[in-house]
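Undergrad: what's the 3D shape of this:
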Amino acid sequence: MRVPNTLAPPLTAALTIALIFGTGSTATASDDGITVNGEGREVSVASADVSIQLPGALTDTPVETSSIPPGLYRGEGDPLLSTAVSGSTVTSFATQDGVQTLIQIPDASSPSEYRFPLDLPEGGEAALSSDGAVMILDANGDPVSGFREPWAIDAEGNGVPTSFRVEGQELVQIVEFTASTVFPVLADPDLGVEWWGHWVRLTKGETRAAAKIIANNQGPAVLAGVACGALPGPAALGCGAAVALAYFKFVDPVNRASSAGKCVAINYPWTALSTPQIGWVGISVTIVNCTR
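TA: A predicted model of the protein is given here:
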């Protein structure tokens, strides 16, 4: 039986830390759950059960944040850790619920891909959602944290196409700038534990059944019956509303999961329970390893 999970609550205290830069330096803030390992170029967030390793070599010059719109930059306090990689600068900052890592790309000769090795929960995985975010799952396939949908902006504040890719235990951010982009470009992987709504994971058999429903064009009502039928009343209504509103978001991940022998999971907002007219925004479908 699929059980909807209430995802991890946000941290209540601001995360702040001071770091002495330099090879081999380590700073720890155990009360806030963040550990910085300078030698390993790694920032660990205990509540997220994840560590992210920055690419490149240590530097004492952090990314400049003053020009980033408040809605995009969520960092607080001093930089945690900074590295330099092929002319670009990468800096991590504490946030209310985790760590935001900023990438500053100086010009068109810089790399367009940035790789971040992850230390995941034992037996867990990183899974790319249909909305571009990345969920971090534990050994039971349940979400414990994740990376929000990425953003990138140029020096004039215009959006630059960007996306995540997951390769094993590496998070890759791709930034699609061109020679005509106004530099510097800023981008971010933002790791946190603030999640909303319900998480419903289908079994392998249910994923195959969903793929068959899609192939036969039986529609969202039949798909909702497979995906949500075993849930308790209110949760089933919310799940059904999510499936109905976001039916076409299911097609590609369900088909790919079924072909690969994997499963899918649905993450949908609390408001879908009482306000189905919210539309498809905020509903994601993630390909995950099957637990049964």
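Undergrad: going forward, measure contacts and count neighbours with C-alpha atoms only.
TA: Fine.
Undergrad: any buried residues in the host helix or strand of Val243, and which?
TA: Per DSSP states H and E: Val243 is located in helix 233-245. By neighbour count with 16 or more other C-alpha atoms under 10 Å, helix 233-245 contains the buried residues 235-245.
Undergrad: then stretch 162-178?
TA: By neighbour count on 16+ other C-alpha under 10 Å, the buried set for stretch 162-178 is 162-166, 170-175, 177.
Undergrad: re earlier: a markdown table for the buried residues of helix 233-245, including distance to Asn5?
TA: Formatted as a markdown table, the buried residues of helix 233-245 follow (distance: C-alpha to C-alpha, whole Å):
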| residue | distance to Asn5 |
| --- | --- |
| Ala235 | 10 |
| Ala236 | 13 |
| Leu237 | 15 |
| Gly238 | 13 |
| Cys239 | 12 |
| Gly240 | 16 |
| Ala241 | 17 |
| Ala242 | 16 |
| Val243 | 17 |
| Ala244 | 20 |
| Leu245 | 21 |
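Undergrad: what's the closest non-adjacent residue to Thr83?
TA: Distances taken as C-alpha to C-alpha, 6 or more residues apart in numbering put Leu58 closest to Thr83, at 4.3 Å, once the chain neighbours are dropped.
Undergrad: any idea how far that neighbour is from Ser88?
TA: Counting by C-alpha to C-alpha, to the nearest Å, the gap from Leu58 to Ser88 is 12 Å.
Undergrad: give me the more crowded residue out of these two.
TA: Higher neighbour count among Leu58 and Ser88: Leu58, with 24 against 21, using other C-alpha atoms under 10 Å.
Undergrad: here is the second sequence; please produce its structure so I can put it next to the first one:
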Amino acid sequence: MTAEVIAAPRVLSRAEASTLVGFRVEPQPVTVTTATIARDAATGDPVYAYLPVDGVAGLRRAVLATPWQETFRATSGKRNASRVFGYSPRKVATRRESCNRTALAREAPDTHRVLVDWSARLGETLRAELPEVAADGETQAQRVLPEWRLGEAEPWTSGVVNRTSELPYHRDGFNLPVWSAMPVVRRGVAGGYLHIPEYGAVVECRDGWALFFPGYDLVHGVTPMRTTTDGGYRISVVYYALSGMKDCFTAAVETAHGQATRSKRERDMAARLARGDRGFKRSDPNSQPVVGHGIPKKSAP
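TA: Coordinates of the predicted model:
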């Protein structure tokens, strides 16, 4: 399918769009329903690409088998079901003392394998339609060692699978300046469009289509959803490049570093307990917040 190239006028400044961050997205009429490559009307720079992707049946089976984790979002008053995949950087505050694969790789290896394999399909699509964007992304991704990337030729390190999640306006603040890729599978759900307010675009996010866009730069959010059939779902898979991964050593060095750090922490904890010092909190080692989508808590206006 040939994508239509359109000139997209900017309707909000970056500063104006920033005022929306943290607020829920109101219902919006769809404005982008066909294969589209949008370029800024003033600069000619690419803004987003909305394209069909082939072979979505395997992706659907994989994401429907995802063992979900739920969190509560105060902004919407609803629970959000999601799982991160790929690789995670060090985060000592949650006792993640080395860069490593996410827990999904251990808990659901078949699902994780499909998600990783799909990075190649999406990377190929982006290189074919927007080679300059793909080249820029590769330049940025070279700051990350190859073993922490999802594919040999793809710039992404990580991703998140979201199930029927009405995400408020946000930028992906923890990412490198690399375009995100977001394929969607859905059945029996109305709404759930992606709104990019800076360009007034409301993307349909239909089943088996993918959106490519600079989520690190453009404010975006998901419109409300309504389930129309039993078992309905709208599942997005967002691929991104985490900035923290550029600080990761080789896997062997990370393993040694993590073991040494854990040993030191355990020795320090034992020494403090021996002294009778119990005035500190133990971090939850299983805590794993969704990364790549840093959404601040904010009450709706």
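Undergrad: quick one: TM-score?
TA: The TM-score (TM-score structural alignment, normalised by the length of the first structure) is 0.26; 127 aligned residues with a C-alpha RMSD of 6.1 Å.
Undergrad: which strands and helices lie in contact with the top strand by length along the second structure?
TA: Assignment by DSSP state E gives strand 78-88 as the longest strand of the second structure. Applying 3 or more C-alpha pairs under 8 Å, 6 or more residues apart in numbering; DSSP states H and E, we find strand 78-88 of the second structure packed against strand 69-73, strand 100-101, helix 104-107, helix 109-129, strand 158-163.
Undergrad: buried residues in it?
TA: 80-88.
Undergrad: farthest pair within those?
TA: Farthest apart among the buried residues of strand 78-88 of the second structure by C-alpha to C-alpha are Asn80 and Tyr87. That separation is 21.0 Å.
Undergrad: thinking again about what came up before, output the contacting helices and strands for the helix holding Val243 of the first structure.
TA: Other helices and strands packing on helix 233-245 of the first structure, by 3+ C-alpha pairs under 8 Å, 6+ apart, are helix 220-228, strand 263-268.
Undergrad: return the most buried member of these.
TA: Mean neighbour count (mean count of other C-alpha atoms under 10 Å) peaks for strand 263-268 among those, with a mean of 26.
Undergrad: tell me the helix or strand right after that strand.
TA: strand 284-288.
Undergrad: so that next one versus strand 263-268, what angle?
TA: Orientation check (axes from the mean of the first three to the mean of the last three C-alpha atoms, to 10 degrees): strand 284-288 of the first structure against strand 263-268 gives 150 degrees.
Undergrad: just want the angle from strand 284-288 of the first structure to helix 233-245.
TA: For strand 284-288 of the first structure against helix 233-245, the angle by the same axes, to 10 degrees is 100 degrees.
Undergrad: count the neighbours of Gly159 of the second structure for me.
TA: 30.
Undergrad: check contacts around it.
TA: 84-86, 237-240, 292 (C-alpha atoms under 8 Å, 6 or more residues apart in numbering).
Undergrad: which members of the buried residues of helix 233-245 of the first structure are the farthest-apart pair?
TA: For those, and using C-alpha to C-alpha, no pair is farther apart than Ala235 and Leu245, which are 15.3 Å apart.
Undergrad: next secondary structure after the helix holding Val243 of the first structure?
TA: Remark: after helix 233-245 of the first structure, the chain's next helix or strand is helix 247-260, criterion DSSP H and E.
Undergrad: list the buried ones in that next one?
TA: 247, 249-251, 253-255, 257-258.
Undergrad: what is that helix packed up against?
TA: helix 204-215, strand 263-268, strand 284-288.
Undergrad: how about those in TSV, adding distance to Ile34 of the first structure?
TA: Putting those into TSV (distance: least, C-alpha to C-alpha, whole Å) gives the following:
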stretch	distance to Ile34 of the first structure
helix 204-215	36
strand 263-268	27
strand 284-288	27
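Undergrad: for Leu223 of the first structure, which of those is the nearest?
TA: With C-alpha to C-alpha as the criterion, Leu223 of the first structure lies closest to helix 204-215 of these, at 6.0 Å.
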